[in-house]
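**Q** The sequence isn't on hand, but the structure is:
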């Protein structure tokens, strides 16, 4: 089953979901703004993506710029910030087994189908 961490208000997330829906795969849609991710789950996602937590932060978000960008965070602290402020998480995140990508651009998800 393919999992998409989805924000319906995001055009890239909607485009990624369209790609998945045409793939004939079973899809689990998680609206991560409604279903807040736990720290352990976000840790696993970061590991699957093979990135540093800062690479998952939407650094152009006003919330980030006004409240966090001037501060220093450990990787673990960044994960906690993202779980407390899920709007800072880059989207969409698509996971297929042990593979994961951030769907920017949306066609990037084709790499893991």
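**A** Now that the structure is in, tell me what you want to look at. Remember, predicted model here, so these are calculated numbers, not experimental data.
**Q** Going by C-alpha atoms from here, please, whenever you check contacts or count neighbours.
**A** OK.
**Q** Return the residues in contact with residue 4.
**A** With contacts defined as Cα atoms under 8 Å, 6 or more residues apart in numbering, the neighbours of residue 4 are 17, 27, 28, 29, 30, 92, 93, 94, 95.
**Q** Use this one as the comparison:
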């Protein structure tokens, strides 16, 4: 069975609920505090592909830094948005759960259970 990993923020209640949900289902995910160990630009590009999302969809738009950095400018390229997330991981929406070649955003936490549906 592929390993399960969660990009986690222990201060976020949704992230804590998602981690708890995984554990309730007998999963022991590898926990990565993505703010202490931020993903690289290449990792973010890979995650966006797995999530089938555009960079802006993975950004915390209510985070004050989002506006401060002018990221609400719709003309910004995907590369600029991805670089902003790599440089400021607080901008990355959380939690993200990885299972094999797949990933899901845990908003709401139950979204991540879809990753495991075909396990029987």
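**A** Looks like it came in fine. Being a predicted model, the structure only gives us computed values, none of them experimental.
**Q** Kindly provide the TM-score of these chains.
**A** The TM-score (TM-score structural alignment, normalised by the length of the first structure) is 0.94; 113 aligned residues with a Cα RMSD of 1.2 Å.
**Q** and which of the contacts of residue 4 of the first structure is nearest to residue 9 of the first structure?
**A** Closest approach to residue 9 of the first structure among the contacts of residue 4 of the first structure (Cα to Cα): residue 92, at 11.0 Å.
**Q** quick revisit: most neighbours among the contacts of residue 4 of the first structure, which one?
**A** Neighbour count (other Cα atoms under 10 Å) singles out residue 94 as the most crowded of those, with 30 neighbours.
**Q** circling back: point out the ones among the contacts of residue 4 of the first structure that are inside strands.
**A** 27, 28, 29, 30, 93, 94, 95 (DSSP state E).
**Q** Please identify which of these is nearest to residue 46 of the first structure.
**A** residue 93 (10.1 Å).
**Q** Now which residue in the second structure aligns to residue 94 of the first structure?
**A** Using TM-score structural alignment, the equivalent of residue 94 of the first structure in the second structure is residue 97.
**Q** quick one: contacts for its match?
**A** 4, 5, 6, 7, 103, 104, 105, 106, 112.
**Q** Distance to residue 70 of the second structure and secondary structure for these - can I get that in JSON lines?
**A** Shown next, in JSON lines, are the contacts of residue 97 of the second structure (distance: Cα to Cα, whole Å; DSSP: H, G, I helix; E, B strand; the rest coil):
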{"residue": "4", "distance to residue 70 of the second structure": "34", "secondary structure": "strand"}
{"residue": "5", "distance to residue 70 of the second structure": "31", "secondary structure": "strand"}
{"residue": "6", "distance to residue 70 of the second structure": "29", "secondary structure": "strand"}
{"residue": "7", "distance to residue 70 of the second structure": "25", "secondary structure": "strand"}
{"residue": "103", "distance to residue 70 of the second structure": "28", "secondary structure": "strand"}
{"residue": "104", "distance to residue 70 of the second structure": "27", "secondary structure": "strand"}
{"residue": "105", "distance to residue 70 of the second structure": "24", "secondary structure": "strand"}
{"residue": "106", "distance to residue 70 of the second structure": "26", "secondary structure": "coil"}
{"residue": "112", "distance to residue 70 of the second structure": "31", "secondary structure": "helix"}
